[in-house]
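[1] coords please:
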Amino acid sequence: MDDLATARLVLHRMSPGEAEQVATGASDGSVRWAPGYPSEGDRAGAGRFLGVCATTGDPWPCGAFEIRRREDGHATGGLGFHGPPDHDGSVTIGYGLVPSAQGKGYASEALRALLSFARARGITRVRGDTDHDNTASQRVMTAAGMRLIAEDERLKYYEITWTTDTATVTA
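    Got it, this is the predicted structure:
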């Protein structure tokens, strides 16, 4: 099974067809969407995934996931990789939840699962970034084990790297 399960969530591996529905905001009704889903960020992430599929093929295992609550199956957001690993084994991630699902620890839970998934597949570095004023996202990345490594006038940059035995942070 390609889905990832956590205590409260299912991270559903999106197919290109499902990503097309998210990108256009036009569901075929096979999945229940929470109010507000897909957000602008979800549509952009699905579009990015479709672009990668069009240029390089399905980037599995570095694709896109839909965040679904186990309790009711509703899609509440998305997360995934911006593309396949680079030559150094590094990837960039993104994630987001609809407002009704925020503040419940779902994003941290989902990101921890994605990081574990990445590490198990030999990815050596995961990067993410957020706006300076997005303290919630900063807390999510920190809670999942990522560390602030740099910032500029617009963004804060987070990262986690792994050696063969332990997760370490690099500057």
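
[2] contacts, neighbours, all on C-alpha from now
    Will do.

[3] Report the buried residues of the helix of greatest length in the chain.
    Criterion DSSP state H: the longest helix present in the chain is helix 40-56. By neighbour count on 16 or more other Cα atoms under 10 Å, the buried set for helix 40-56 is 41, 42, 43, 45, 46, 47, 48, 49, 50, 52, 53.

[4] another one to check against the first:
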Amino acid sequence: MNMPLTTERLIIRDWTADDAEAALAVYGSGDVAHWLTPAMDRVGDAAAMRSVLQAWTEAQPNLAAPRGRWAVQRRKDGAVIGGLGIRLLPPYEEDLEISWQLNPQVWGEGYATEAARALIAWAFTQHTDELFAVTRPNNHRAIATTERLGLQWVGETDKYYGLHLQVYRIRAGDPGAKGEDVTSGL
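    Here you go, the predicted structure:
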């Protein structure tokens, strides 16, 4: 993969064990974990977060592009402020889901849209025809982000993760699929 991806304000790169404290501020937050799909408890401490990051970094080389999990790092100060992922949706593992999670301290600053837009643009260079995002019906922030990214509402389903979710999709030819202000490498 041609990582890291850079945008005007962000670097999207592989996770490292050194990111545990910053990642804990995201995945250890009840405000974030409450909305995650699949449903999961928040990560309890830095040691547990390090274990999660280790599992992600070990799995990464074995995933076919564009699948993976990446850290979102702010360029101006080097702070890791969130994570992105592209993975297969259950149960049939045919559809690719894009997801984003940010530290609640940076919500509302446009970082989720900027990071996800870059990842979407990259994913469509990897022989991918479409990506999906799934949100819980009351997750207004995630729904607004999907709309800013140009994802189109498909409908509601109980198919994924045993949860009632709203489904959004973007295809390679859709507006927003090519991203903007995105460069590959540093």
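
[5] With both chains overlaid, what TM-score comes out?
    After superposition, the two chains reach a TM-score (TM-score structural alignment, normalised by the length of structure 1) of 0.71; 150 aligned residues with a Cα RMSD of 3.5 Å.

[6] Which residue in structure 1 aligns with residue 119 of structure 2?
    Aligning on TM-score structural alignment places residue 119 of structure 2 opposite residue 114 in structure 1.

[7] now swap in residue 62 of structure 2 and tell me
    Match for residue 62 of structure 2 (TM-score structural alignment): residue 57.

[8] do residue 80 of structure 2 as well
    Using TM-score structural alignment, the partner of residue 80 of structure 2 in structure 1 is residue 75.

[9] How many residues are close by its match?
    26 (other Cα atoms under 10 Å).

[10] Spatially nearest residue to it (excluding sequence neighbours)?
    Of all residues not flanking residue 75 of structure 1 in the chain, residue 68 sits nearest, at 4.2 Å (Cα to Cα, 6 or more residues apart in numbering).

[11] what about that neighbour, helix or strand, and which?
    Using DSSP states H and E, residue 68 of structure 1 sits in strand 64-69.

[12] Contacts for the next helix or strand after that strand, please.
    Counting by DSSP H and E, the next helix or strand C-terminal to strand 64-69 of structure 1 is strand 75-81. Contact with strand 75-81 of structure 1 is made by 31-34, 37-39, 42, 45, 62-69, 91-98, 101, 110-111, 114, as judged by Cα atoms under 8 Å, 6 or more residues apart in numbering.

[13] what do you get if the cut-off is 6 Å, keeping everything else the same?
    The contact list for strand 75-81 of structure 1, computed with Cα atoms under 6 Å, 6 or more residues apart in numbering, reads 33-34, 62-68, 92-98.

[14] with structure 2 superposed, average distance for it?
    Mean deviation of strand 75-81 of structure 1 relative to structure 2 after superposition (mean Cα distance after the TM-score superposition for structure 1): 0.8 Å.

[15] any idea how far that strand is from the chain center?
    5 Å (Cα atoms, centre = their mean, to the nearest Å).

[16] show me what contacts the alignment partner in structure 2 of residue 91 of structure 1?
    Matched to structure 2 by TM-score structural alignment, residue 91 of structure 1 sits across from residue 96. By Cα under 6 Å, 6+ apart, the contact list for residue 96 of structure 2 reads 87, 88, 89, 131, 132.

[17] Which ones among those residues lie within strands?
    Assigned to strands by DSSP state E, the following of the contacts of residue 96 of structure 2 qualify: 87, 88, 131, 132.

[18] Filter those down to the buried ones, ChimeraX style.
    Selection of buried members from these for ChimeraX, criterion 16+ other Cα under 10 Å:
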select :87,88,131,132
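
[19] got the ones in strands among the contacts of residue 96 of structure 2 as JSON lines, with distance to residue 10 of structure 2 columns?
    JSON lines is the format used below for these (distance: Cα to Cα, whole Å):
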{"residue": "87", "distance to residue 10 of structure 2": "21"}
{"residue": "88", "distance to residue 10 of structure 2": "25"}
{"residue": "131", "distance to residue 10 of structure 2": "21"}
{"residue": "132", "distance to residue 10 of structure 2": "23"}
